[in-house]
Structure formats: structure tokens, C-alpha cells
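Asker: Predicted model and sequence follow; I will ask about them next.
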Amino acid sequence: MCAIAPQCYPEEFFTYSGFGGKFPAELKYAGYDSIVIVGKADKPVYLSIHDGDVEIKDASNLWGLDTFETQKVLTDSHPRASVLTIGPAGENLSRIAIIINETSGAAGQGGYGAVMGSKNLKAIVTRGTGTLKIARPDDFMELIRQRKAAGEWMAGAGTTRLRYPLRPETIREEMKEKYLKKFSGCYACPYQCHGVYDIPGIGKGAQVCVDSWYGFHDLDSAKGMWEGNLLSQKLGINNYELNALMMFLYRGMETGVVKKEDTGLSSIPMIDQRSEPEHGGEKAHHEFLEELLGGIAEGTSPFAQGTARAAEQFGQSAVDLYNSIFAAWGNMSHHMRGVAEALHWATDTRDPFNSCHDYMVFGNNTEVADWFGVPGGYLAGESEGK
């Protein structure tokens, strides 16, 4: 997805965001390579694409629904279709609003949920029954086999097995043993790196990466972490940005740079010393999440426009604090690990490493090493060989 991105800071830049799931495949099977949306509807609408039949339909009954509810309503009336939708955060033009497909295929970066909301476009529904012809099927299947072997650490285990690094071991075991239902992946992908979880009383959804970092690191509760993840997905809020928000909020309150009365929050558990379960932490966490995420989705919270812009409202000391944590033009980011990464950052308008972890994080990428003539690969944290 490409457009002027409202999340970009300090100015709105042209950038991009990608999403997985089933929607891209359905669009291709319907016979389209891309969609261009121009202008604004007079009332809430959704775009329906079924092969060659394209219609703009009324979405007044969908406006105000969360992303899960919207997909349920639209798939009931459009069987076997894939739905791309925004939640209340996008409707209310939050700069950190996402567009989501299924429960984990999100265009998370850029604030593109607000772009759809500004056009009164609630959703795009696509069903394709066509086929694709592979130009070189043998070469294609060989490439799939190579990629599957290269990514075997993810296939069947998911990024979930690498996550929760700052969580107690009890959370990792609880999520795996009690709530993990299966692994899934984007359409026709051999990796199956999405962990599908279902926690009674909270709900079912898929987890890939950043959602596992969410919340309070001293909250020893899988339920508390999962509740934050699922609620942000339903409301259509960028989970990656929420990590920056949590760190900034904690450090800001701790240092006195941010005052509680300026946040619009009645309670902040990690500051109020109520985050341990034995001290009512789960209840406090639940109330905090509903207040914070609800305020972002409604557009009433200062954080609805992103943490960097919220820091501006709190004063220069808050801006300096935020920049000391995340200096990436207002973005929650992967930090640089070498000279080559600096070139990426210098030429991009967002965090360039969401989609190339292999290069930046894991290192020893022999394919990249061969391309650039570096024998033996390289180390992710070093500049040598890059």
C-alpha cells in the first residue's frame, strides 16, 4: 500500500506498508494488480470486487463496528471473500490507525487506516475465481523449496517461539501449552509463522511479532498481554506504535516530564505500583487498556496522533525524551546494526527493516553474501562484510 502517510513525522511523507493474509491473492485472482482510490464518498461505503463486477456499496451499518465485527458481517454477505477493513481508529482519523485483513494481516505502518477513514471507505471486499499461469513452474517450485529450507526455523513453529523475550518463562509456557491452537500463515505460504491463540473471555486471534512485546513487562499474565493485542487489532490501532507509547509513557512519568493529568488517563498501573497480579494488576491493566486504546480509537487521547506528536503537546523536555528513545523520525523502529543499515535509513521514510529481518537481525545470510561477493556471510551486529 502506497500513499502520503499521516503517521510520518515531522511531516507527512509518501511511504508504504505491506500486509499479508488472503486479500492480495484474492485481488490477483479477481484479475487486478492494484487498486487506486481517489476522492471521498459522501457517506460511509465499502468497495465490492467480485472478478469483473465492481460496486461501491453503502456501509452505514458498518460504521462504528470493530475490524472483527466488520469482517464477520461482510463475509456473511460475501461468502469466501477476503475483507480489508478499518476500525474506529481509522474512522476517527487517528494517525496510528491500521488497515487489517483477517486477524493479523495488517498494513500497520503509515497510518493508512486514517486515509481510508478520510475517504469514508470502511472496507474493500474481494473475491476472485480466476487462475494464474506460472511462466516457469519448475523454477518456481524450486525457489519455493529453497525458501522453505532457508526459513525452516519459522515454518511450523512461528515467530512465536522467538518471542516474549522480556516476559517471564511462565507466560511463554502458558501461551504455548494452554492457548496455542494451531499455526497458520499468509495465503499459500509454506512458513506458517502465525500463532493462533484463543483465550477464554478475551477471544481468538493470530500473533506474528510485535504484539508479543505489548504491555507491562512486570505483568506476569498471558491474559493481560493478549487482551491488549486483541483489543488494538479490533479497534484498528498500530501495535508497533503502542510499544513506543508504553516506553515513552513509563519513562516520562518516571522522570516527571509527563504529568498524568496531561495524558487523559485516570490510572497508569506501571506507575501506580499496581501491575502485579496479586495486587489487582490484571483488573488495573484491563481498565487502563480500555481507557487508553478507547481514547485513541475515539480520537480524544493525545496519543491518537502518535507518540511523537503527543510528546510535542507535553513540551520540549518530552520531545527530547522521546528522541532519546526513538530517533527515527517519530517511528518506533529497529535500531541500526551497521553502516549498511544507515544507508537504508537515509533513503527511506519509515522503518525499513520490518520486512527484512533476515538481513538486519539474524545475519549470516549466504544468499545476500553471494550476491555481494562476501564469502562466509556476515554478522548482523557488525559492519564488516556489508
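Answerer: Looks like it arrived, so ask away.

Asker: From here on, just use CA atoms for contacts and neighbour counts.
Answerer: Fine.

Asker: so where do the strands sit in the stretch 1-150 of the chain?
Answerer: With DSSP state E, counting those that start in this stretch, the ranges of strands along the stretch 1-150 of the chain come out as 2-5, 13-16, 45-50, 53-58, 82-85, 99-101, 105-107, 121-127.

Asker: Format the ones you listed as CSV; extra columns: distance to Ile171 and mean neighbour count.
Answerer: As requested, the strands of the stretch 1-150 of the chain are arranged in CSV below (distance: least, CA to CA, whole Å; neighbours: other CA atoms under 10 Å):
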stretch, distance to Ile171, mean neighbour count
strand 2-5, 36, 17
strand 13-16, 34, 18
strand 45-50, 40, 21
strand 53-58, 44, 12
strand 82-85, 31, 26
strand 99-101, 26, 29
strand 105-107, 24, 23
strand 121-127, 35, 26
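
Asker: Switch those over to TSV; also include distance to Leu143.
Answerer: Written out in TSV, the entries for the strands of the stretch 1-150 of the chain read as follows (distance: least, CA to CA, whole Å):
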stretch	distance to Leu143
strand 2-5	28
strand 13-16	26
strand 45-50	31
strand 53-58	34
strand 82-85	27
strand 99-101	27
strand 105-107	24
strand 121-127	28
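
Asker: neighbours around Leu292, how many?
Answerer: Using other CA atoms under 10 Å as the criterion, Leu292 is surrounded by 22 other residues.

Asker: any idea how far it lies from Ala311?
Answerer: Spatial separation of Leu292 from Ala311 under the definition CA to CA, to the nearest Å is 16 Å.

Asker: which strands and helices sit next to the helix or strand containing Leu292?
Answerer: Counting by DSSP states H and E, the secondary-structure element that holds Leu292 is helix 281-298. In this structure, helix 281-298 makes packing contacts with helix 88-91, helix 222-235, helix 269-272, judged by 3 or more CA pairs under 8 Å, 6 or more residues apart in numbering; DSSP states H and E.

Asker: Just the angle for the longest one relative to helix 281-298, thanks.
Answerer: Okay, so that is helix 222-235. With axes from the mean of the first three to the mean of the last three CA atoms, to 10 degrees as the criterion, the two stretches helix 222-235 and helix 281-298 enclose an angle of 10 degrees.

Asker: Below is structure B, check it against A:
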Amino acid sequence: MKYMKGLLLFVTAGLFLAACTEYRLLERISLVTLIGYDIEDDQIDATTVVRQINPEFESSVEIHSETAKTSKGTRVKADLKTAKTLMAGQLRVVLFGDELAEEGIGEAIHTLAMNSEITTSIYLGVVEGTSKNLLESEYPNITDIGQHVFNLMDHNIKQQQMISSTLHEVVRDIYSPLRDFTLPVVKKEGEYIDMSGIALFQGGTMVGMLPASDSFYVLLIRQNINDGTLQLILPADLADSTKNKPKHPPKNFPIAIDAINSKRKIKVMDHSKNEIDLTITLDCRLLEIHSSLAIGDQKVTEKIEEAMNKKIESEITRIIKYSQEVNSDIFGFGEHFHAQVRDAKLTEEKWHELYPKMKVNVKIETEIIRSGVVE
């Protein structure tokens, strides 16, 4: 009897919930998969990638562009031109033209975060140029521009070749007074779309940009990683460490590594002098190197590790100095400073006064764990 009562309650609840469900037939709605925002004559220009599905369940991609004072205004204009309801539940990417990013996108991100239709796992990015030009251009090998851009960003982020920029992560950084946010940059390159860089922000405004080749270093500073590939150019004097010196040694030694594991440690050394230590340990696998270097020789391997340490330290120091020049703490050093210094009483304004003058001592400790299939 008790079992029957429980079953009856379950069925009744199911019927009640089903009755409350709002059904949306695919052929009656338009699925928005990507939105690009630009600024044009002090107005917002929104370019929307829409997937249409007909009663035979065949889909097609349409691109609409509208201009208004607000992003909601562009949505209203788009609704007036379509016979189907625009649904943002399948939105995967939001892009901002670089001119709009330089004007400031803090309010636009706030509006996105308030929209209950949109999941916080969508990716945000910046376009070199206008998002309208990128989205409305024709690409022979791309049938669905919205899905393509999402796949491009998702693949590189998961492979740890590019910083992650979900709405959730960006909003978290925006509301942290001691940390700035960063977004990946995409660019139209002929018939293709490339990941071209990393945009640095302060207070919602883009203040600088780093090339995509710096993304591995940025990731090393920001977080512990266990993937990603890096190419380094090491000095020619490495040939001196090998027993069988080549008759015609190369001018330098390009190598390729992938990260097996990295760990970072940030320690405030002297808060009165605004000085911190950044130590990164990197276990890696050597994927490619000149055949003249006998990697089976421990002394040669140690020389390679030493050269790698110097090169990575130099590159990371350069990137941190650039972030200080544009005053964008995308690495969260301010949060570590606040956590480690008692009674720091840091505010956003005070930290942005300290950050450009902060001294960062970078130390890299590299260890080659494996060197390909032949040890």
C-alpha cells in the first residue's frame, strides 16, 4: 500500500511538471548561436548568427545585423524582421569588435550575465577589426560560422593553447577588485579565422594586446597546466656541450616541448618594497630537437634545461612588464598580495597604483621527463 501511494505521488508530480512545461517546436523558433557586437556612430551594431530548422528538420544558417542604442534594442529590431521567435538558449559565443572593446564592454558583459536565457559557459572574445566583417564574410570551407568559431575557441582552450574566457570566469574577474580579465582575440585571415592574440582589460576597457604566441606563457603564470605545446629558440652554444660537435652547427637550436605538469608559487617577499617571487616548476617532454644534441647524455640534457629556464624566464618577465605598462593585472597578483600581507587594506584604486611599480622575481625550474619514444 505504501509503495502504491509513493508511485501515485510520483506520477501526479510528473503530470503536474509536464503541464507546466513550455513547449517550443524547433520549426517555430530560430536558434541564436553567436552574437557579435560593434560600435557604430555611438550605437551598438549587433550581428547575429541564427540557425533555422524547417519541418523536415533541415537546418540553414542566416546572419542578421541590426543597430540600436542598446543590445536589447538590437534584439527588438531583429524580432521585428523574423517570423520565428529568436531563442538564445543555444548561444555559444559572444564577440566584441576591438573598437567597442577599447570603448568598454563592462556593461555589455553585465547585461549578458543578467540574461537568464544564456548559460554562463558561453565563450567571450575580441575581434581584430569588426565582428560584423568577420561574420558576414564568405569562407569556402566554413558552412556554419557560429559553430566554427565556437569549435575554434573550444579546441584551443581545452588544449591549453589559449586562455579560457567563459562568461562565468570573466564575471568572476570583473567583480574582483584585485584582478583584471582577459579575452582571446580572433581575426579574419583571408579564407580562414585564426586565434591571433590575447586582449588585456582594466575595468571593462581593453588596454593592450599580446600575440597568440605568448598564450602558453600567460597560462603558466595564471594557473597550473598539464597540456599545451611550446616552441623555443635556444642559443647555438648548446653545441659546445655535446661530444660529437657538428661540422656546421646551426645558428640556433629550435626545440618543441609539451607540458606534462606545471606548478606555480607566488610569494610576497617584501610588501614594503612591493616585491614578490614567482616560481614555476615545469615537467615537460621534448618533442623535437636538432639531431646533433645527444639527449641521452645527462650533461647535455642539463644544458638544455638550463637554456630553457633562461629563455622562459626572459619571456615571462617581458609579458609581466607589458601587463604593468598597460596596468592590467590579468595574473591575479593583487589577490595573492592581499591574502599574504596582513592588514593590506588594498582597494582597486590602490592596487592599480602599486601594480605598475611592483617587482616580480621570476624563477623557472624545468625538468625534461621524457624525450620522445626513444630514451
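Answerer: It's in. The shown structure was predicted, so the numbers you read here are calculated from the model rather than taken from an experiment.

Asker: TM between them?
Answerer: For these two chains in superposition, a TM-score of 0.25 is obtained (TM-score structural alignment, normalised by the length of the second structure); 177 aligned residues with a CA RMSD of 7.7 Å.

Asker: Give me the next element, helix or strand, following the helix holding Leu292 of the first structure.
Answerer: Proceeding N to C from helix 281-298 of the first structure, the next assigned helix or strand is helix 307-314, under DSSP H and E.

Asker: quick one: buried residues of the helix or strand following that following helix?
Answerer: Sequence order places helix 316-325 as the next helix or strand after helix 307-314 of the first structure, per DSSP H and E. Residues of helix 316-325 of the first structure classed as buried: Ala318, Val319, Leu321, Tyr322, Asn323 (neighbour count, 16 or more other CA atoms under 10 Å).

Asker: same question, stretch 260-270 of the second structure
Answerer: For stretch 260-270 of the second structure, burial by neighbour count (16+ other CA under 10 Å) applies to Ile260, Asn261, Ser262, Lys263, Arg264, Ile266, Lys267, Val268, Met269.

Asker: how much space between the first one and Val50 of the second structure?
Answerer: As judged by CA to CA, Ile260 of the second structure and Val50 of the second structure stand 40 Å apart.

Asker: cool, Leu86 of the second structure as well?
Answerer: According to CA to CA, Leu86 of the second structure stands 8 Å off from Val50 of the second structure.

Asker: neighbour-wise, which of the two wins?
Answerer: Neighbours were counted for Leu86 of the second structure and for Val50 using other CA under 10 Å; Val50 has more, 25 against 19.

Asker: Neighbours of the nearest residue to the more buried one once chain neighbours are set aside, how many?
Answerer: Nearest in space to Val50 of the second structure, with sequence neighbours left out and distances taken as CA to CA, 6 or more residues apart in numbering, is Val32 at 4.5 Å. The number of residues packed around Val32 of the second structure, counting by other CA under 10 Å, is 23.

Asker: about what we covered before: need the overlap of contacts for Leu86 and Val50 of the second structure.
Answerer: When contacts are counted by CA atoms under 8 Å, 6 or more residues apart in numbering, Leu86 of the second structure and Val50 have Ser30, Leu31, Val32 as shared neighbours.

Asker: ok, which stretches of the stretch 51-200 of the second structure are helices?
Answerer: In the stretch 51-200 of the second structure, the helices defined using DSSP state H, counting those that start in this stretch lie at 71-80, 98-103, 106-114, 131-136, 145-158, 167-174.

Asker: can you pull out the strands in the stretch 251-375 of the second structure?
Answerer: Remark: strands assigned in the stretch 251-375 of the second structure by DSSP E, counting those that start in this stretch are 252-270, 275-288, 359-370.

Asker: now the angle from the longest one to strand 275-288?
Answerer: Read it as strand 252-270 of the second structure. An angle of 160 degrees separates the directions of strand 252-270 of the second structure and strand 275-288 when computed by the same axes, to 10 degrees.

Asker: Buried residues, the helix or strand containing Met253 of the first structure. List them.
Answerer: Here Met253 of the first structure sits within helix 239-255, counting by DSSP H and E. Along helix 239-255 of the first structure, the positions that meet the burial threshold by neighbour count (16+ other CA under 10 Å) are 239-252.

Asker: Packing partners of that helix?
Answerer: Packed on helix 239-255 of the first structure, when contacts are counted by 3+ CA pairs under 8 Å, 6+ apart, are helix 222-235, helix 269-272, helix 307-314, helix 316-325.

Asker: coming back round to it: would you turn the buried residues of helix 316-325 of the first structure into JSON lines with distance to Trp371 of the first structure?
Answerer: Output for the buried residues of helix 316-325 of the first structure, formatted as JSON lines (distance: CA to CA, whole Å):
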{"residue": "Ala318", "distance to Trp371 of the first structure": "44"}
{"residue": "Val319", "distance to Trp371 of the first structure": "41"}
{"residue": "Leu321", "distance to Trp371 of the first structure": "40"}
{"residue": "Tyr322", "distance to Trp371 of the first structure": "38"}
{"residue": "Asn323", "distance to Trp371 of the first structure": "36"}
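
Asker: which one of the residues you listed sits closest to Val83 of the first structure?
Answerer: For those, the minimum distance to Val83 of the first structure (CA to CA) is 35.7 Å, reached by Tyr322.

Asker: re the thing from before, dump the strands of the stretch 251-375 of the second structure into JSON lines; add distance to Val218 of the second structure as well.
Answerer: As requested, these are arranged in JSON lines below (distance: least, CA to CA, whole Å):
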{"stretch": "strand 252-270", "distance to Val218 of the second structure": "12"}
{"stretch": "strand 275-288", "distance to Val218 of the second structure": "12"}
{"stretch": "strand 359-370", "distance to Val218 of the second structure": "13"}
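
Asker: Understood, closing this out.
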